[in-house]
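Peer 1: just need the structure, nothing else, for what follows:
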Amino acid sequence: MKLDGVSLTLRDVIKVARHKCQVELTEASKAQVIRSRDYVNKLLQDKKVVYGLTTGFGKFSDTYISNDDTKALQVNLIRSHACGVGAPLSEEVVRAIMLLRLNALSRGNSGIRLELLETITAMLNQNVIPVIPEKGSLGASGDLAPLSHFALVIMGEGEAYYEGKRMGGLEAMTLAGIKPIALEAKEGLALINGTQVMTAIGSIACWDALNLSKWADCIGALTYEALLGVRDAFDPETHELRPHKYQQVVANNLIQLTQGSKLITRQGEVRVQDAYSLRCLPQVHGASRDALAYIAEKLEIEINSVTDNPIIFADKDRVISGGNFHGQPIALSMDFMSIAMSEYANISERRVERLVNPQLNEKLPAFLVKDGGVQSGFMIAQYAAAALVSENKSLAHPASVDSIPSSANQEDHVSMGTIGARKAAQIVDNAYHVLAIELLCAAQAIDFRDPSLLGIGTSWVYNRCRQHVAQVTEDRVLSTDFATIANMMKDSNVLNELSSIINLQ
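Peer 2: Sure thing, here's the model as predicted:
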């Protein structure tokens, strides 16, 4: 994959982060990086006062640093800022961080040497993965603490994973045959002053959320048939009168999925209208899909943005100190994703309740099991779904409304975007498990109906579930089943097969 700083997509991030696609810089990017570095060298020779180049950082921005001390300034910056705490970020998240930082730096507005970018490229391609603690970023002035742990390994310090083993950064670089870099003027600051940690976490979570949004329609449709739902609620005429794009998309998905079904009913055959968790599927799922489209747009802007400070404009003989490192656009998007994905889980858990509750499930056995009493069936599966939904409600409290001043009040408003991204990623994972529980309950309900009566799309969904997990005929440990189905759903290629059968959007 060629990186030019302007054309990276969420799909590209997944290819590199999750599937270890190799990367390289374009020749145009290399040329721009060299021009930018030549300009920085000229500024140093002329002893210009430039933030982070010949000054200290944060509150020390008014402290002049001589040329003799500029290298020490960069090394001290990385060591002093490596203040992360908590468990390490996952390998795929760190690979995404490395990719996004490399892509941003390849624009040639950061004033660093090409040699530094080539070192990062080699680390990514040879899978030298810095150990980056997940906590410690305020999400403004960039993700300073976590990115400093990344930069330590570039210098031959810190810790890294290589070939599945955790070891010292220098050892990992040596085993991979990569020479550590001695940072020079501006380079330490360029490595850590950016939003790449929150954006990496958010990009992977958003990709998984977009995939789950399609599964939610599929699973909701299967539940709809299990509960003998009323087809009329999906009628296009209704949704044309309220033309939100994804409300219409979801309604069409449900029509496609249930095409040919002998379980779904018409208005008045069994009842006039369904409960909201069934009837309002297009409106609720559609609203979350609208939110995800907005979030994906903001992430794709951010992954192709320069978030450094100061920014070098070599061709215009300018250096501008600004605030592109501030994570507010991503912080708000991550809080939005937390809410949108919590709603998928919320409405799914309500459908689970309808499936297992004998007062609501259209004469299905209580808790979807024969010999109720001796067998508990899916009773506690609903508990697990409810627990995850309640956890999501706590996690969905917005991080972006919080701020705390730092650096002696020089940096007096921060985004908390990285906290927001980590919370959103956890909510996405929780939502996968809630919907996995719903799929298992819906499939179990269909076993008590007749799988041959399903629609074209829902039949595929049912059969895919049963390929991985058998019907529950007597009580067993369900936790493993939940994980199996959630992992199956997380493979974004699985739904491609269904899309070849129906027009799933």
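
Peer 1: make it CA atoms for all contacts and neighbour counts henceforth
Peer 2: Noted.

Peer 1: which residues touch the helix or strand where residue 394 lies?
Peer 2: According to DSSP states H and E, residue 394 maps onto helix 379-395. Applying C-alpha atoms under 8 Å, 6 or more residues apart in numbering, the set of residues contacting helix 379-395 from outside is 338, 342, 345-346, 349, 352-353, 356, 367, 423-424, 427, 430-431, 433-434, 437, 478.

Peer 1: and it, what's buried?
Peer 2: Judged by neighbour count (16 or more other C-alpha atoms under 10 Å), helix 379-395 contains these buried residues: 379, 381, 382, 384, 385, 386, 388, 389, 392, 393, 395.

Peer 1: where do the strands sit along this protein?
Peer 2: For the chain, the strands defined by DSSP state E cover 2-3, 24-25, 85-88, 129-130, 133-135, 159-162, 165-168, 311-313, 318-320.

Peer 1: could I get those as JSON lines with distance to residue 494?
Peer 2: Putting these into JSON lines (distance: least, C-alpha to C-alpha, whole Å) gives the following:
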{"stretch": "strand 2-3", "distance to residue 494": "27"}
{"stretch": "strand 24-25", "distance to residue 494": "30"}
{"stretch": "strand 85-88", "distance to residue 494": "29"}
{"stretch": "strand 129-130", "distance to residue 494": "28"}
{"stretch": "strand 133-135", "distance to residue 494": "30"}
{"stretch": "strand 159-162", "distance to residue 494": "30"}
{"stretch": "strand 165-168", "distance to residue 494": "31"}
{"stretch": "strand 311-313", "distance to residue 494": "43"}
{"stretch": "strand 318-320", "distance to residue 494": "47"}
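
Peer 1: would you mind finding the most buried of these?
Peer 2: Comparing the strands of the chain by mean neighbour count (mean count of other C-alpha atoms under 10 Å), strand 129-130 ranks first with a mean of 30.

Peer 1: quick one: residue 17 and residue 93 touch, right?
Peer 2: Yes. Counting by C-alpha atoms under 8 Å, residue 93 is a contact partner of residue 17 at 6.7 Å.

Peer 1: higher neighbour count, those two?
Peer 2: Neighbour count, other C-alpha atoms under 10 Å: between residue 17 and residue 93, residue 93 has more, with 26 against 22.

Peer 1: structure for this one too, so we can compare:
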Amino acid sequence: MENKSNNHSITAKYYSLKDIEEIIESRPQLSMSAEVISKIVKGHEFVITKSKEGQHIYGVNTGFGSLCETRILDSEMELLQYNHVISHAVGVGPIVPERLSRLTMFIKLLTFRWGSTGISMDVVNRFLDFWNNDIIPTIPQKGSVGASGDLAPLAHMGLPLIGLGSVYQNGEIVKTDKAFAELGWKPLRLKPKEGLAITNGIQYINANAVDSLLEIGDFVRSADVIASMSAQAFSTSKTFYDPLYHTTSYHPERTVVAKNFVKLMEGSNHFDLDTCNKSKQDPYSFRCIPQVHGAVRQAYNYACDIVEKEVNSVSDNPLFFPEEDEILFGGALHGESTALTLDFLAIALSELVYVSERRTYQLLSGQRGLPDFLVAKFGLNSGLMIAQYTSAALVNENKVMATPASIDTIPTCQLQEDHVSMGATSAYKLKTIRDNANFVFAIELLHAAQAIDFNKELTLSPKTQQIFDEFRKHVDFLDVDRVISDDIEKARAFLRSHRRQWIDDMEIQ
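Peer 2: Alright, predicted model coming up:
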């Protein structure tokens, strides 16, 4: 990011995921650059001019969807926009976290900056006021089919503009009119096209995608760290991450994983132990870590490219081009690119989680000198036996959730909108997989630490020894049976609070 202060001016630049992450984390005071303001003003004036000329313009002086041939009186054009927002606010389910609503609003501002939606600076400034005063519209999770935009979620985001709905204020959900009264704000009157400009577009799906990618980026790197601890505890060979082996591959992501392992394993004696498999043929969940983790990285990198392009593109319809004196109608409201990407990510993350569970199983299986279920007096004690059941249950749920939503479509609006992306379903399926991933990785870490304690001849690498020592400050060695769910939760919290530090301090790629 060029701007490191507490202020950020939205420009016409291309925003990377890193840029967006910094903005969503630091929450600077937002404004629009002079160039962007000029584009927005010209775009809005163009819409007003054209609407006064009597031209038939969808969403300005017509009904919506299959009602596009119904002409609206000039005197009713503002009422049309008001009715559009309130009638489309049909979301159901839990209210999404404030962070996700904030992301949605920011990505909507990135669409507005082009000046192609017809929005006015009055609406843009009110969204900026929302952001800068921590008044964040609430959005129900479900209701979007991912084409014609995220109509329901974005309508809920638009309700506070006209004084309706609810908002996050100081971390609590309050009615919009209450928040407005405290701030001395009045509801806006939406002008021609503005209601449609608010609800049209896939900013809600894209916000979910960004939110997922920011966490999955941590997963794909920290998974190497956890797996390196499991590999040492299991006394694996070192040939599977030997750089020479990976000179035969044209997949750079595999090489990155192997290089991470070289770095993480340096100083360990895991491959010299008597318990090491002398044939070098470790189970696939260890031996194929570069191939599996590398493939997930490929999916992640692909997804980052697609989602970055989506959040920087205009998503609305119709689009206005004042310089060319053109109003063009098309499909820039369809979420297929993001929906397919989210489904691909769901499959990839499910695989990363599944191979983690497989390593957990191997550590429990009584091989390589480790006791059954990683407890000394097994039989009387069950040890970590049932923790693996939890991983198995979560992996099973992930497999169900990895079934693509985008392969389905349910026609809407009298077949005017006969193919939709279902990207919002893809989004919250992936969120479930992310939540499960945190537990499954934590359970692997729990088992790796327990196995390390039993592998008396093992010398950990200095990097992983540091992690192990810190982990043991939070979760004790299991000598006899106790309530393991407490340990799992401690391991999950430890992982979430430390993984970014590992990535940065150890320069994990």
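
Peer 1: one step back: in helices, which of the contacts of helix 379-395 of structure 1 fall?
Peer 2: When DSSP state H defines the helices, the subset of the contacts of helix 379-395 of structure 1 inside them is 338, 342, 345-346, 349, 352-353, 356, 423-424, 427, 430-431, 433-434, 437.

Peer 1: just the buried ones from the residues you listed?
Peer 2: For those, buried by 16+ other C-alpha under 10 Å: 338, 342, 345-346, 349, 352-353, 356, 423-424, 427, 430-431, 433-434, 437.

Peer 1: re earlier: could you save the buried residues of helix 379-395 of structure 1 as a markdown table and add columns showing distance to residue 45 of structure 1?
Peer 2: Formatted as a markdown table, these follow (distance: C-alpha to C-alpha, whole Å):
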| residue | distance to residue 45 of structure 1 |
| --- | --- |
| 379 | 73 |
| 381 | 68 |
| 382 | 68 |
| 384 | 64 |
| 385 | 63 |
| 386 | 64 |
| 388 | 59 |
| 389 | 59 |
| 392 | 55 |
| 393 | 56 |
| 395 | 51 |
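
Peer 1: ok, now which ones touch the most centrally placed residue in structure 1?
Peer 2: For structure 1, residue 205 is the residue whose C-alpha lies nearest the centre (C-alpha atoms, centre = their mean; 1.6 Å). Shown in contact with residue 205 of structure 1 (C-alpha under 8 Å, 6+ apart): 424, 425, 428.

Peer 1: how near is it to residue 215 of structure 1?
Peer 2: 15 Å (C-alpha to C-alpha, to the nearest Å).

Peer 1: and the counterpart of residue 137 of structure 2 in structure 1, what does it touch?
Peer 2: Applying TM-score structural alignment, one finds that residue 137 of structure 2 aligns to residue 130 in structure 1. When contacts are counted by C-alpha under 8 Å, 6+ apart, residue 130 of structure 1 touches 94, 149, 150, 153, 158, 159, 160, 161, 169.

Peer 1: again, only this time at 10 Å
Peer 2: With contact taken as C-alpha atoms under 10 Å, 6 or more residues apart in numbering, residue 130 of structure 1 is in contact with 88-89, 91, 94-95, 98, 123-124, 146-147, 149-154, 157-162, 166-169, 172.

Peer 1: ditto for residue 141 of structure 1
Peer 2: 58, 192-195, 307-309, 323-327, 411, 413-415.

Peer 1: go through these and flag which are in helices.
Peer 2: residue 192.

Peer 1: distance of residue 62 of structure 1 relative to residue 426 of structure 1?
Peer 2: Taken as C-alpha to C-alpha, the span from residue 62 of structure 1 to residue 426 of structure 1 is 41 Å.

Peer 1: quick check: chain neighbours aside, which residue is closest to the counterpart of residue 359 of structure 2 in structure 1?
Peer 2: By TM-score structural alignment, residue 359 of structure 2 lines up with residue 351 in structure 1. Spatial nearest neighbour of residue 351 of structure 1, chain neighbours left out: residue 277 (6.1 Å); criterion: C-alpha to C-alpha, 6 or more residues apart in numbering.

Peer 1: ok, residue 127 of structure 1 next?
Peer 2: residue 162 (6.6 Å).

Peer 1: do residue 331 of structure 1 as well
Peer 2: residue 417 (3.8 Å).

Peer 1: what's the burial count for the corresponding residue of structure 2 for residue 214 of structure 1?
Peer 2: Per TM-score structural alignment, the equivalent position to residue 214 of structure 1 in structure 2 is residue 221. Residue 221 of structure 2 has 21 neighbours, counted by other C-alpha under 10 Å.

Peer 1: quick check: the gap between residue 221 of structure 2 and residue 258 of structure 2.
Peer 2: From residue 221 of structure 2 over to residue 258 of structure 2 the distance is 12 Å, taken as C-alpha to C-alpha.

Peer 1: give me the common contacts of those two.
Peer 2: Counting by C-alpha under 10 Å, 6+ apart, the contacts common to residue 221 of structure 2 and residue 258 are residue 293.

Peer 1: can you pull out the helices in the stretch 1-150 of structure 2?
Peer 2: 17-26, 34-52, 77-88, 98-112, 121-132 (DSSP state H, counting those that start in this stretch).

Peer 1: so where is the third one in structure 1?
Peer 2: The alignment of helix 77-88 of structure 2 onto structure 1 (TM-score structural alignment) spans residues 70-81.

Peer 1: list of residues touching the matching stretch?
Peer 2: Under C-alpha under 10 Å, 6+ apart, the answer for stretch 70-81 of structure 1 is 44, 52-57, 65-67, 136, 144-152, 155, 157-158, 182-192.
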